[in-house]
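Novice: predicted model and sequence follow; I will ask about them next.
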Amino acid sequence: MSRTAGTAQQTESVGTDAGEARITWLPAKGARLVLAVSHGAGGGIEARDLRALAAVLPGRRVTVALVEQPWRVAGKKLAPAPRTLDTGWRGLWPALTAPGLPVVAGGRSAGARVACRTASELGARAVLALSFPLHPPGKPEKSRAGELLGAGVPTLVVQGGRDPFGRPEEFLPGSHRLVEVPYADHGFAVPKKAPLTQDQAMDLLAGAVAEWLDGLS
């Protein structure tokens, strides 16, 4: 396990049974929580929603850990099967808990599914599900609601208002809280003609997550 320090962040490589993963730490002064968030199946930690959280939360005493799954670190273009994703997440969990703080497991899209599937067994304090893929586009009958409803810990879902993987109104009531980002798609992009700007959408997202995290501690 190696760690390279920078001025505002640290990068840590972690070996897992699925390969080498990578954690980019954005430490908070006087941190009370760690929010560990992973990317989806089609992108990395540069996603706009993850960047927005990384910019805001350390100032709210939340250390952010941006997690890159082994397949992404290896430079592969396609994510492996869910079981392999879960194996990678389990393998890096000890590094996430190393600071000795409660860990909120999170991710966007496929990363959110991983967090939900493993939250209870790993002892996550809560789950943050960004753009939870409730079903494949155009196939609502192939619901993944069971993963979300089975997380077993407090859960916040942040969903774009026009997400083809599941619009906010498609989510069944449950123990989770749901926040809508109006006009946003699966990547939280909003149309240029929308009454909400892209910056405002990201402020809404980050503010909702920060408020929810405040209520956990």
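Specialist: Alright, I've got the coordinates. Numbering: from 1, shown residues only.

Novice: CA only for contacts and neighbour counts going forward, please
Specialist: OK.

Novice: longest single helix anywhere in the chain?
Specialist: helix 198-216 (DSSP state H).

Novice: report the distance from that one to the chain centre.
Specialist: 13 Å (Cα atoms, centre = their mean, to the nearest Å).

Novice: tell me which residues are up against it.
Specialist: For helix 198-216, contacts defined as Cα atoms under 8 Å, 6 or more residues apart in numbering pick out 48-49, 52-53, 56-57, 60, 156, 158, 179, 181-182, 184, 188-190.

Novice: of the residues you listed, which pair is most distant in space?
Specialist: 60 and 190 (26.0 Å; Cα to Cα).

Novice: quick one: buried residues of stretch 131-143?
Specialist: Across stretch 131-143, burial judged by 16 or more other Cα atoms under 10 Å covers 131-135.

Novice: in those, find the pair that's most separated.
Specialist: 131 and 135 (11.1 Å).

Novice: need the residues touching each of those two.
Specialist: residue 165.

Novice: let me know the secondary structure of the most centrally placed residue in the chain.
Specialist: Among the residues of the chain, the one closest to the centroid is residue 107, at 1.7 Å (Cα atoms, centre = their mean). Put simply, residue 107 is strand when judged by DSSP: H, G, I helix; E, B strand; the rest coil.

Novice: also the one 5 residues further on?
Specialist: Secondary structure assignment for residue 112 (three-state DSSP): helix.

Novice: could you check how far the residue nearest to it when sequence neighbours are not counted is from residue 11?
Specialist: Leaving aside its sequence neighbours, residue 112 sits nearest to residue 129 (Cα to Cα, 6 or more residues apart in numbering; 4.7 Å). With distances taken as Cα to Cα, to the nearest Å, residue 129 is found 23 Å from residue 11.

Novice: A further structure is provided below for comparison with the first:
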Amino acid sequence: MTSTHPAAAAPRSQVGTREGPAEVRVLGPAPATTPSGTLLLGHGAGGHRDAADVLALTDLTDDGWTVVLVDQPWRVAGRKVATPPASLDRAFADLATTLGDEGWQASSGIPLPRPWVLGGRSAGARVACRAAVDVQGRPRPGIAAVVCLAFPLHPPGAPDRSRAEELLRPVAAGLPTLVVQGDRDPFGTPEEVRQAVGAPAPGTFVLYQVRAAHSPARDTATVLLPVRDFLAALGQDRDASVGGAAPDRGGPSG
């Protein structure tokens, strides 16, 4: 499912990686808004380049967020099949390093304020979960949360091939993690996701169910709303922690 959202036509900038050039489209915060941070969003492994639910999240610029749409090198090269996870991770790591460099931001005229939230749809959600945490299981500096759209918990019909370990990485590291999952997703239903995560620490995991399979929900507002609420709560927690202990937001919902 594609979208006519104006973000699809945003200018592209190439960023070099070990896997070849990636591309980013950066949509800055709306005028007169207070910068909230930067949301990096990756695409899935198949289908269309711009999923409607991912593009819908660019409306978060109205809340002060800078939104970066990431195209992996295999997409930029015009290939039809995604490269292996290790290749995706290398490309994303290189891209994030470049984007985080203040010199690059200054020379390109593209400020990307912290904190950063990593996110994506399907395979892009897997990349975000893996990228948010270092090899010691600690949150990477400057990363505040993870947003997953249609997390592919397992291949269709193969629940024994679970990818729960990837989803659990940011949760176990204490990073607030949101999963927006279709109620008929063959890659993992909301109940399967809930069972895979178990009983996380309060405030580290939010599950939101939408009416959809693995393809984007037809009503993209049902995806935008929980992400908007999640990021707003994240900002409130951050503001509260400046003056004292951050509030406890509880566990899974949806």
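Specialist: Done, it's in. A quick note: this is a predicted structure, and the numbers were derived from the prediction, not measured.

Novice: can you pull the TM-score for these?
Specialist: With the length set by TM-score structural alignment, normalised by the length of the first structure, the two chains reach a TM-score of 0.86; 199 aligned residues with a Cα RMSD of 1.7 Å.

Novice: strands - which of the contacts of helix 198-216 of the first structure land there?
Specialist: 156, 158, 179, 181 (DSSP state E).

Novice: and the last one, how many neighbours?
Specialist: Counted with other Cα atoms under 10 Å, the burial measure for residue 181 of the first structure works out to 25 neighbours.

Novice: counterpart of it in the second structure?
Specialist: For residue 181 of the first structure, the aligned position in the second structure is residue 210, judged by TM-score structural alignment.

Novice: same check, this time on the second one
Specialist: In the second structure, the residue matched to residue 158 of the first structure (TM-score structural alignment) is residue 180.

Novice: that match reaches residue 148, doesn't it?
Specialist: Yes: between residue 180 of the second structure and residue 148 there is a contact at 6.2 Å, judged by Cα atoms under 8 Å.

Novice: settle it for me: which of those two has more neighbours?
Specialist: Of the pair residue 180 of the second structure and residue 148, residue 148 is the one with more neighbours under other Cα under 10 Å, namely 28 against 23.

Novice: need the nearest residue in space to residue 127 of the second structure, chain neighbours excluded.
Specialist: That would be residue 89: by Cα to Cα, 6+ apart, it lies 6.2 Å from residue 127 of the second structure.

Novice: which residues sit in contact with the one you found?
Specialist: Residue 89 of the second structure neighbours (Cα under 8 Å, 6+ apart): 127, 130-131.

Novice: to which residue of the first structure is it aligned?
Specialist: That one, residue 89 of the second structure, aligns with residue 86 by TM-score structural alignment.

Novice: secondary structure element holding that match?
Specialist: Under the criterion of DSSP states H and E, residue 86 of the first structure resides in helix 82-97.

Novice: residues of that helix that come out buried?
Specialist: For helix 82-97 of the first structure, by 16+ other Cα under 10 Å, it's 84-93, 96-97.

Novice: related to what we said a few turns ago, now name the helix or strand holding the residue nearest to residue 112 of the first structure.
Specialist: Assigned by DSSP H and E, residue 129 of the first structure falls in strand 126-130.

Novice: what's the residue nearest to residue 112 of the first structure aligned with over in the second structure?
Specialist: Using TM-score structural alignment, residue 129 of the first structure sits opposite residue 148 in the second structure.

Novice: that match is in contact with residue 127, isn't it?
Specialist: No: when contacts are counted by Cα under 8 Å, residue 148 of the second structure is not listed as touching residue 127 (9.8 Å).

Novice: quick check: neighbours shared by those two?
Specialist: Common neighbours of residue 148 of the second structure and residue 127 (Cα under 8 Å, 6+ apart) are residue 120.

Novice: circling back: out of the contacts of residue 89 of the second structure, which is nearest to residue 106 of the second structure?
Specialist: residue 131 (24.3 Å).

Novice: quick one: what's aligned to that closest one in the first structure?
Specialist: Checking TM-score structural alignment: residue 131 of the second structure goes with residue 118.

Novice: for residue 70 of the second structure, give me its contacts.
Specialist: 22-25, 40-43.

Novice: ok, back up a step: rebuild the ones in strands among the contacts of helix 198-216 of the first structure as CSV, extending it with distance to residue 5 of the first structure.
Specialist: Compiled in CSV, those are given as follows (distance: Cα to Cα, whole Å):
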residue, distance to residue 5 of the first structure
156, 31
158, 31
179, 35
181, 35
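
Novice: closest to residue 32 of the first structure among those?
Specialist: Closest to residue 32 of the first structure, out of all of these and judged by Cα to Cα, is residue 156, at 18.3 Å.

Novice: what's around the closest one, how many residues?
Specialist: 22.

Novice: wait, what's in contact with it?
Specialist: By Cα under 8 Å, 6+ apart, the neighbours of residue 156 of the first structure are 127-129, 176-179, 209, 212.

Novice: mind listing what residue 38 of the second structure touches?
Specialist: 65-68, 112-117.

Novice: so how far is residue 60 of the first structure from the aligned residue in the first structure for it?
Specialist: In the first structure, the residue matched to residue 38 of the second structure (TM-score structural alignment) is residue 34. To residue 60 of the first structure, residue 34 of the first structure is 11 Å away according to Cα to Cα.

Novice: what of residue 128 of the first structure?
Specialist: 16 Å.

Novice: between the two, who's got more neighbours?
Specialist: Neighbours were counted for residue 128 of the first structure and for residue 60 using other Cα under 10 Å; residue 128 has more, 28 against 17.
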